[in-house]
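No sequence on hand, only this structure:
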């Protein structure tokens, strides 16, 4: 253990001066180490370790520190939870291929012997591990009519259930119970039953050795809250309930009389969420969220003193005892806080020593995170509110982000490490969060006061908090940002206080409150409407006045509107309507609708994308300078480059968002300013194409050269190709060779290999080498490619070979070598032929008439003037050779399309090698493109001797 400790401390010391800019990909990620537990005998630690592809279940000998990788799980399998059954067996609940399955892992780890065996629980589930019988478990199985409970020896799970001869049936419930549980102290089985007719939850119990069931209690969750917390005696249990109290308190409950007894504990401010009892039924502790932090109040003075000492020893971060061995001497601690992403420690009470085991996020431990400040706020009517203010530790844009939470009823803000908040703080923004009326954890009255208060009391609470913060610091900018209800609230805050809010970010929100009552046929029944009323209030005209869709004219602040196309919670129609009316009112709205996304993202990549998008919206809208490039180190630049490239690529290629060339160019430009090599190359391409900017070949070349200097292979490839072909630059074989060979050195892809091959075919005598050219086109290991990739590579080879034939000057001997290569590569049998033109002119593509019948180009004219966006033009032909064998004979020719530029010069736009059976149709057809405006295109067909066989020109326009 000391080796682990000293190693980690050394690493933190080495990297303690790491960049202030926290990389978003490290912040928005799953913990590397999680789910740690201690074996009952205290000898082993178990923990999961995650990398990009797999999750590994590791067992560590705490005495020798030897590690055993007991099991690996692929990305489609997720460990939901696990527990130690005894010192050599572990129970797992897994999500595998979207289904929940359970296993038992039996392992051997001693004397250099490491072995594992996995047993499935045969479509059942573990109810309890039976600590008093460590070799047995309670095991539940259900089918359509029965729900059965068994006591089964663990070793029997190596067999199928039908062969478990020692499985003892304890109960056969023919009722619709939710499941079984077990009370270890009093050895009682407990069932939870859902009575759909009476809308009640019923708890029943029986002793393990008896068959008689007793009603523990029943209740309607709509009326009040009641959850069993543990048996106090044979006939009395403790329950967490707010039936007779405003707060969820700990009560006695008499099983025989079915009545609540005295209050054992009630917090004056917060709802209780848990209570712990010892084996004698005495109360050990109660838990609640205090000031946003899960807090346990201990009644055992020794335990209370220990937790205080542990917290003090660990820099006053929150400390939780999450597991211990059976002797209670080795305690596993989890430490975290708003500014600490989490770590596991081991406390050994025998020697009073704390030792670090694993950081949850090792890549983050060298960064400083922003702490949060707890605020106590008094609302206008005197109600006390909890709030949390997170302020930047580095760059500070003097901008306050007001962030209402979702729900709004029954949800609350906590004060723990949050990547979204830390990302904003790290990028220079302060973040304010409020537990307004309707938030959970503050009692029934506080909760109910938020019902039906959309746009009213809730926003008043938020505004009271904002005003208190502004009394101590006058921020230059204030913006509102939220998701779900928080999206609605953010918009309403800006509408109600237009002079205060400079911008709004609303995600996955609701903007048309009446629409909530009938969003679909499935959401229009009485029960659903009653549920909505319990959050929004009654459906009447007042909801229209409180809906942004109907008051869009009031919004003055620019809005970033984010939605998920597959959102089944808010519904995409909410955002569609709001977008429409904002655009109709000429409001500044930037809509970003994520495809394949619901009420938020299901992957860290797109969580990260959205966070970067939001921050950039703030920078752009408020006119803020992101960072001073001169002060950034290389690691910081790389972090920001990756941010902007993620945004740029998504809008360039349409990854989950709509393609947007304007946005992609802007983000590529931001990355290029940070010297991102690929971004510089892409900016050069924009200038080269004249897309989003005026055509400027000199600027294109400057960007290509800067990108090449930074080591980007595609820039070397592009420059080499330009100098090889003499496209817009003077042909220069020295430069072409330099760039193309460097492109191959950096990236020996098929593309770069073939470009270099074409160079050796078409260069001057100094570099020309037909044998080397042919060797480059003899592609190797293509059998390892997928079908899709191999088709792409072979298509490119046909294009590059066509260019090599047409652009090179060859002796008869060189042509002969190339033709031999072509014949061997494509199994050609006939190279001498004439064209038999079947159709030439203008074509229209039509789908087949029959099911699964492919479409076909149909000639509609033999003219040359092509007018229309959906038209195509060109040639359909065969090669005329007598004595053709359709099974074995093959021929080939070269197709070249050229475009006449504005200065009258011809510029090649496409080359291709066409090959196949001579009697089959060859097609050389192009479609009208968006930039065609009275453009002249010419088609030429050549044989492999470079003899022109056919030529035709077309005048093309979209209208």
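Arrived safely, thanks for sending. Source: prediction; values computed, not measured. Numbers count the residues shown, from 1 in each chain.

Only C-alpha atoms from now on, for both contacts and neighbour counts.
Noted.

which residues in the stretch 1-150 of the chain form helices?
2-14, 24-27 (DSSP state H, counting those that start in this stretch).

For the first one, enumerate the helices and strands it packs against.
Packed against helix 2-14, as judged by 3 or more CA pairs under 8 Å, 6 or more residues apart in numbering; DSSP states H and E, are the following elements: strand 353-359.

residues in contact with the strand it packs on?
1-2, 4-5, 33, 342-348, 365 (CA atoms under 8 Å, 6 or more residues apart in numbering).

biggest separation within those, which pair?
348 and 365 (24.3 Å; CA to CA).

Neighbour count: these two, which is higher?
Per other CA atoms under 10 Å, whichever of residue 348 and residue 365 has more neighbours is residue 365, with 20 against 16.

how about the strands in the stretch 551-700 of the chain?
559-564, 589-594 (DSSP state E, counting those that start in this stretch).

okay, the ones you listed, which one's buried deepest?
strand 559-564 (a mean of 25; mean count of other CA atoms under 10 Å).

closest to residue 308 out of the helices of the stretch 1-150 of the chain?
helix 2-14 (22.8 Å).

quick check: angle from that closest one to strand 353-359?
Angle of helix 2-14 versus strand 353-359, following axes from the mean of the first three to the mean of the last three CA atoms, to 10 degrees, is 60 degrees.

ok, and here's another one to check against it:
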């Protein structure tokens, strides 16, 4: 096995860089995308499939396990990506075209779905905007194909290896228009309408055979509506239905159990099981402080047998301790102590399964576990050039806000000995702000700064996800007040630690983090020496009028609820309104193709700083969106940010 692995690594050596011993590491080591995002084993165990980023694209490679040679590569070319993929059966894969959004490396489906045989034959596009097919050298008319729709995978239909379930959204309708759910043949594109959703902004839960069970969505007024699917018809919940108080998590394969979640007394969410026959609701798990991070699902039955909680590392809680999959999962979490593990199996009876093990210092290693031998063989590292032994641990912290609320976060400190004045500090603010949280897993930006001698503070301020509904909702319409106060309070708290500098502090972030990077220094002009503001909305009135999320009625209603609609209040919460109070130099970073936070925000901020003759630096990339994804641009962003912060801290 080891020789086979070495063969694959040699074949794919152009993705890899040998791990150096000297510190700090080159900036590009943190700017580079993972060399492998996903790795899956075919149902018969004869082939691997892996997504491999290369040159601002992500391709899908099919690998013969016996020879460990790449036998086929699928891709779309530069600046396009293959996101999620699935083994439909032993000979055919289904994969989704994807794009990157936001300040993360996460890929989001573009609505294009493809299927292909592993030998390169019978490649078909099943759904998507670019849908065409060639017949005798000519392209068939798109309209005749009846495919003027984006497709979103609902279910792989594990009991039917020739079909998948797809939710289709018309190109020509608005986002609130009802959508059709199709059963699609992955060999010839033939499709059958299974159901039509009553609303456009809706999520449907189905059983293993593809039959809809229940759905929840928002109407054009932003009001939540729930439906049962019975006798091939949607039936709106009655006003007194007890399930009106729950969100739908999933359905097990035979639709005997519906899994639900609900905030207990408006705080953290609990997981429940609803018996579809007896109508009995049973609470499975609840934690008083943290929301459930992820459910642990048994692949053969679809039953949820446990949950993950994210704290200082990953905590596992099992409420089904006797099932074979539960016993296997517990065995592997013990074996990979200190890691978050994900298991990729086609069935609970699979003798061989793929394991992904990640931690705060390890971006991810793939293993092949053999159940008969009870052994796990290392296959691939997602980022071979980053040695976990020289990465910095991410410590869970908590402090009291000025109004005595417990706030959590993470502190990443360099492994080197602190200088006499303590480590200089970078306060790195996450985006959102609502429903998003900084987590324990490996973080490129935090590790890059720690590797260069900086401590990095990340605050899960009120409004963040993961700590209950009340914790999130209390910060609605308080972007410039409560949220910034939590960030500032966390900064002051960590500055009191003996190994952290009490005067060498800069703040940075992307999206809402970019907003905070300007707003916090406005509120506390003497606290921060500099700010790196990326893709931030600095004029909230302009943002309300121009953001992409305001173009769909059901979504805009929610945005209005959390952000507010009073123009005077939005103006008062805008950094641009108070820019005269800003003392810290700013590095302004933005992409010219940003639709979430239009690039005009960067120019508005630039113009205001010019008018007041305030110092700033400019990093603008015409072809980037909401975040930088080109590897060279990411490298430039990291290097420019590092140089900018270092210069301003030393200037004191």
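Thanks, I have the structure now. As the structure is a prediction and not an experimental result, all values here were calculated from the model.

on that earlier part again, please work out which of the helices of the stretch 1-150 of structure 1 is packed deepest.
helix 24-27 comes out most buried of these by mean count of other CA under 10 Å, with a mean of 19.

Provide the aligned range in structure 2 for it.
Helix 24-27 of structure 1 corresponds to residues 27-30 in structure 2, going by TM-score structural alignment.

List the neighbours of that stretch that are in contact with it.
385-386, 444-445, 447-448, 635, 638-639.

switch the cut-off to 6 Å
With contact meaning CA atoms under 6 Å, 6 or more residues apart in numbering, stretch 27-30 of structure 2 is reached by 444, 635.

How about residues contacting stretch 701-710 of structure 1?
677, 680-681, 684, 715-716.

Now do stretch 899-909 of structure 1: which range of structure 2 does it align onto?
Using TM-score structural alignment, stretch 899-909 of structure 1 pairs with nothing in structure 2.

sorry, back to before: from the contacts of stretch 701-710 of structure 1, which is closest to residue 453 of structure 1?
Proximity of the contacts of stretch 701-710 of structure 1 to residue 453 of structure 1 (CA to CA) peaks at residue 680, which lies at 51.0 Å.

Name the nearest residue to the closest one, sequence neighbours excluded.
residue 672 (4.9 Å; CA to CA, 6 or more residues apart in numbering).

returning to that earlier point: can you add distance to residue 938 of structure 1 and give the strands of the stretch 551-700 of structure 1 back as JSON lines?
JSON lines is the format used below for the strands of the stretch 551-700 of structure 1 (distance: least, CA to CA, whole Å):
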{"stretch": "strand 559-564", "distance to residue 938 of structure 1": "46"}
{"stretch": "strand 589-594", "distance to residue 938 of structure 1": "42"}
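
Of those strands, give the one that comes closest to residue 799 of structure 1.
It's strand 589-594; of these, that one is closest to residue 799 of structure 1 (CA to CA) at 36.5 Å.

Just list what the closest one packs against, helices and strands only.
Judged by 3 or more CA pairs under 6 Å, 6 or more residues apart in numbering; DSSP states H and E, the packing partners of strand 589-594 of structure 1 are strand 559-564.

Off-centre distance for the strand it packs on?
Centre-to-centre, strand 559-564 of structure 1 and its host chain are 17 Å apart (CA atoms, centre = their mean, to the nearest Å).
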